[in-house]
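K.L.:
generate a structure from the sequence data that follows.
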Amino acid sequence: MAGKPKLYYFNGRGRMETIRWLLAAAGIEVCFCFIKKPIILLIFLLKDGSLLFQQVPMVEIDGMKMVQTRAILNYIAGKHSLYGKDLKERALIDMYVEATMDLNEMIMHYPIQPPETKAKHLATIIEKATTRYFPVYEKALKDHGQDFLVGNRFSRADVQLLETILMAEECKPDMLSKFPVLQAFKAKISNIPTIKKFLQPGSQRKPPLDEKLIPKVMSIFNIGNE
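P.N.:
I've put the predicted structure just below:
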């Protein structure tokens, strides 16, 4: 029997967070190997060639040491039936997911913005979320009248959209005020048992980066990018 997947990253959000979400949605227990100092990353990961491109996140799973966030997510989704029933559904899921990851990336970088650009960055997040991204999901769900984004079946697209919605609401609590269908979607997906468990206090979900953690994170990644 295969052991639990091992997740290598710092003890906080970042590009590992969506991987945590997807594994949690699939009901998979994981082990964390937190990177606390650059030298640890250098000795234990770079020196033995585990990090193909000198970057984390890295996930040990099924005998592989996987890097590159999208490759990891694709593998987990495919393995756990969260990637549609055919090639067309997978293509649609990919389109939705790529868009949510674009918005997710903007939100993820908000805490590390310098003070002089932070307000402008937040305004961009709000503008993009409410005029470019959320209207698409609102219309898609409304047009087909189903509970899930693709094929009336729970998929990674639903997981990643919920993650991004909750991150957006951390920036602006009323972000969904003009999107009633997305509000219903949020409630529905949040109550799926594995997701509900992940949203409980004490779960492996990570909070937003705070000011105290940011310098530590920057130090960890001074030998490479995420």
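
K.L.:
can we go C-alpha only for contacts and neighbour counts from here?
P.N.:
Noted.

K.L.:
need the longest helix for the chain.
P.N.:
Taking DSSP state H as the criterion, the chain has its longest helix at helix 87-108.

K.L.:
before we go on, could you also do this sequence so I can check it against the first one:
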Amino acid sequence: MGKKTTPGCEEEGNHQLRSMSGKPRLTYFNGRGRMESIRWLLAAAGVKFEEIFLETREQYLKLIKDGHLLFDQVPLVEMDGLKLVQTRAILNYIAGKYNLHGKDLKERARIDMFVEGTLDLTSMLFMYPFSPPEQREAQLASIIEKSTTRYLPVYEKALRQHGQEFLVGNHLSLADVQLIEIILMLEEKKCDILAEFPQLQAFKARTCNIPTIKKFLQPGSPRKPPPDEPYIATVKEILNLG
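P.N.:
Next comes the predicted model:
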């Protein structure tokens, strides 16, 4: 499990030590959000990482003041001497570094198309807990409807036509990691959501059995639970969302 710290008076003194560890350092809230897909991808690649959890608005503002956030936004991933921001850029860098982005430009384009779909769904689920309580039932129904009529059928068809274990090139890729993440998140909302998708059921079974992913799914891993009200309140306070 990644080391958890919070920025503070020891941050500067420990920076060099952490950098020398060679592990990527992830700075975000102590929850899923936009960092969870990054955690998933690093875990699937077998890469251990450290985490710094933002707990106060002052910590967030200090990151901005110190010039660590290019667009004043987290997630922030520090690896290979880079301060990486913007979720898609981070995912693409990790996927390229660990051979999870296809063998050529054509495969990469196909992977990216699949990923854009899963990121659309992830964004819906990411925003869902932050919506007013009276809107959540209708919003969740919309997410389930879009998932089962627009998105999941695309992956079901791709796996059926491809006839192999993974979405592109029969090699684990960013697209597969994103897909298994969103499948498990959707099942948290509707446990039988894959009932009409046999190819996705089989995909889930074999992908969850990949050693690095199986390890990430075990208790005590850096995988984060669904967002609860304290997490939502912390994020709102830090980002001054009101």
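
K.L.:
distance across stretch 102-120 of structure 1, terminal residue to terminal residue?
P.N.:
Start-to-end span of stretch 102-120 of structure 1 (CA to CA, to the nearest Å) is 17 Å.

K.L.:
quick one: the strands in structure 2, in order.
P.N.:
Along structure 2, counting by DSSP state E, strands occupy 4-5, 25-28, 50-53, 76-79, 82-85.

K.L.:
counterpart of residue 152 of structure 2 over in structure 1?
P.N.:
Counting by TM-score structural alignment, residue 152 of structure 2 corresponds to residue 134 in structure 1.

K.L.:
that older thread, turn the strands of structure 2 into JSON lines, columns for distance to residue 226 of structure 2.
P.N.:
Below are the strands of structure 2 laid out as JSON lines (distance: least, CA to CA, whole Å):
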{"stretch": "strand 4-5", "distance to residue 226 of structure 2": "19"}
{"stretch": "strand 25-28", "distance to residue 226 of structure 2": "15"}
{"stretch": "strand 50-53", "distance to residue 226 of structure 2": "16"}
{"stretch": "strand 76-79", "distance to residue 226 of structure 2": "21"}
{"stretch": "strand 82-85", "distance to residue 226 of structure 2": "23"}
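
K.L.:
for the residue nearest the centre of structure 2, which residues are in contact?
P.N.:
Structure 2 has residue 37 as the residue nearest its centroid, 1.0 Å off, counting by CA atoms, centre = their mean. Taking CA atoms under 8 Å, 6 or more residues apart in numbering as the contact definition, residue 37 of structure 2 lies against 91, 178, 181.

K.L.:
cool, residue 62 of structure 2 as well?
P.N.:
Residue 62 of structure 2 neighbours (CA under 8 Å, 6+ apart): none.

K.L.:
same check on residue 52 of structure 1?
P.N.:
residue 67.

K.L.:
before we move on, the earlier item: so which of the contacts of residue 37 of structure 2 sit within helices?
P.N.:
Going by DSSP H, the helices hold 91, 178, 181 from the contacts of residue 37 of structure 2.

K.L.:
for those, pick the one with the most neighbours.
P.N.:
Highest neighbour count within these: residue 91, with 23 neighbours (other CA atoms under 10 Å).
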